[in-house]
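1. Here's a sequence, model it:
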Amino acid sequence: MYIPTEDKVLEMTPTDFEKYSLQVLNTQCHGLKNYIIQHNKIIVTSDGKYQIDGYIEFEVMGVKYKTLIECKHYKRRIEREIVQTLYDKLRATGTQKGILISTSNFQTGSIQYATEHGIALIQLTESGNHCVTRSLNMITNRAGITPSNFGSPYVGVLLRSKKQGLITCSYLTF
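-> Next comes the predicted model:
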């Protein structure tokens, strides 16, 4: 099952989608001080150059945290290999966290791999009068339920794999 995405997001160019995704993440950074968000960052390491769609850096207690963001403006489900590529970039660049943002949903294997390796998966979706729940064997669409974050409509679903094949969701607001 495909969770609906707003037409305006689907009609964006891949570059505009990257910028929009970073705007959504920027709204989630409330409370952080001295943070930076960059689009289209090039990171040079001893084994080469890496182009990153988005980059967030912030400092807490004198420790600098770095996050890589990859954005996929796809109509097909995100495969495990795409998540693995992001994980390889994390290791090569010495970055602490990875976030993969997509217009489409994620294959079960990609959700499991991301959960095992600490990568956040976010599907930008359409806020509406529905809620989708999913386990390994089934997907349920519940009409009449509108997920929200403290009264604000959601724009993204953060997916996590749990034991016994369950996938949990958190909702991002804009």
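
2. hey, let's count contacts and neighbours off CA atoms from now on
-> OK.

3. Can you verify D16 is assigned to a helix?
-> Yes. With DSSP: H, G, I helix; E, B strand; the rest coil as the criterion, D16 is part of a helix.

4. For it, the count of nearby residues, please.
-> Using other Cα atoms under 10 Å, D16 has 13 neighbouring residues.

5. V83 versus that one, what's the distance?
-> Per Cα to Cα, to the nearest Å, D16 is found 21 Å from V83.

6. cool, T115 as well?
-> Distance, T115 to V83, using Cα to Cα: 10 Å.

7. L25 now?
-> Distance, L25 to V83, by Cα to Cα: 19 Å.

8. Those two: which has the busier surroundings?
-> V83 (25 against 21).

9. Now do the contacts for the more buried one.
-> By Cα atoms under 8 Å, 6 or more residues apart in numbering, V83 lies in contact with 100, 110, 113-114, 119.

10. Let's compare: structure for the following, please.
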Amino acid sequence: MVVQDDRVVGRYPYPGITPREFEEFVAGELLGAASPQVDGLVVSTHEKVAGVDGVYEFDATARYRFAGLEFRVVVEAKLHRNPIKRELVQVLRQKVQSVGAHKGVLVATSAFQAGAVEFARTHGIALVTVTEGRFVFTTRDMGRAARPALVACYHGGAGVRGMVLAADDEDHPECVAEFLLGRPGV
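-> Modelled structure (predicted):
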């Protein structure tokens, strides 16, 4: 939820949003929406994570439990006007490997260049575009056949937090967990 001057202005980033506010929006609205679908979900912003080659600060991280195991997802949020290049996806993949994360997600306000999409699809990096009040998932992982983009639309008024997910022409509330956290829906 975006708050400006102590008032809610919407569930989509308002035009003057700062990069830091966008990162918080991604953590709260996108990752936080998976809470009902996973056990022990903890979402953090600007967490510093030690890797084998240094310490990295991620825009957001999500930790959760499944089948008694602990999982970590690392997220980079890009408030860009120009299409996201392959190099940004490559850097995220390297960070995922360094810190031993189970999933990497790159969320942007702009489109992704074809090379970025191809690299992400090959290496299991999720790409998400925030556009017109919804999240559009471009890639998810490398092992599955391509399927239509998942669209997550927020709805409801003040005090109501809801999400409608559509994939393959059906509503799937477990898709946030599957697409973002890299685990099958429950």
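
11. helix, strand or coil for A27 of the second structure?
-> helix.

12. How about the one 3 residues further on?
-> Secondary structure of L30 of the second structure, reduced to three states by three-state DSSP: helix.

13. now do A146 of the second structure
-> coil.

14. now the contacts of V83 of the first structure as a markdown table including neighbour count and distance to C169 of the first structure?
-> Converted to a markdown table, those look like this (neighbours: other Cα atoms under 10 Å; distance: Cα to Cα, whole Å):
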| residue | neighbour count | distance to C169 of the first structure |
| --- | --- | --- |
| L100 | 23 | 15 |
| S110 | 22 | 15 |
| Y113 | 18 | 16 |
| A114 | 24 | 14 |
| I119 | 27 | 14 |
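
15. quick one, strands of the second structure?
-> 2-4, 7-10, 39-51, 54-66, 69-78, 103-108, 125-131, 134-139, 150-155, 162-167, 170-171 (DSSP state E).

16. Looking at those, spot the one closest to F25 of the second structure.
-> Among the strands of the second structure, strand 2-4 comes nearest to F25 of the second structure, with 6.7 Å by Cα to Cα.

17. Tell me the buried residues in that closest one?
-> Buried residues in strand 2-4 of the second structure, counted by 16 or more other Cα atoms under 10 Å: V2.

18. and it, what does it pack onto?
-> Judged by 3 or more Cα pairs under 8 Å, 6 or more residues apart in numbering; DSSP states H and E, the packing partners of strand 2-4 of the second structure are strand 7-10.

19. The strand it packs on packs against which elements?
-> Going by 3+ Cα pairs under 8 Å, 6+ apart, strand 7-10 of the second structure lies up against strand 2-4.

20. Check the offset of the strand it packs on from the chain's centre.
-> Its chain's C-alpha centre and that of strand 2-4 of the second structure lie 20 Å apart, by Cα atoms, centre = their mean, to the nearest Å.

21. got it, and stretch 80-90 of the first structure?
-> That offset, for stretch 80-90 of the first structure, works out to 13 Å (Cα atoms, centre = their mean).

22. Likewise for stretch 154-169 of the first structure?
-> From the chain centre to the centre of stretch 154-169 of the first structure is a distance of 12 Å (Cα atoms, centre = their mean).

23. Just give the closest residue to T140 of the first structure, not the sequence neighbours.
-> Counting by Cα to Cα, 6 or more residues apart in numbering, T133 is the residue found nearest to T140 of the first structure once chain neighbours are left out, at 5.3 Å.
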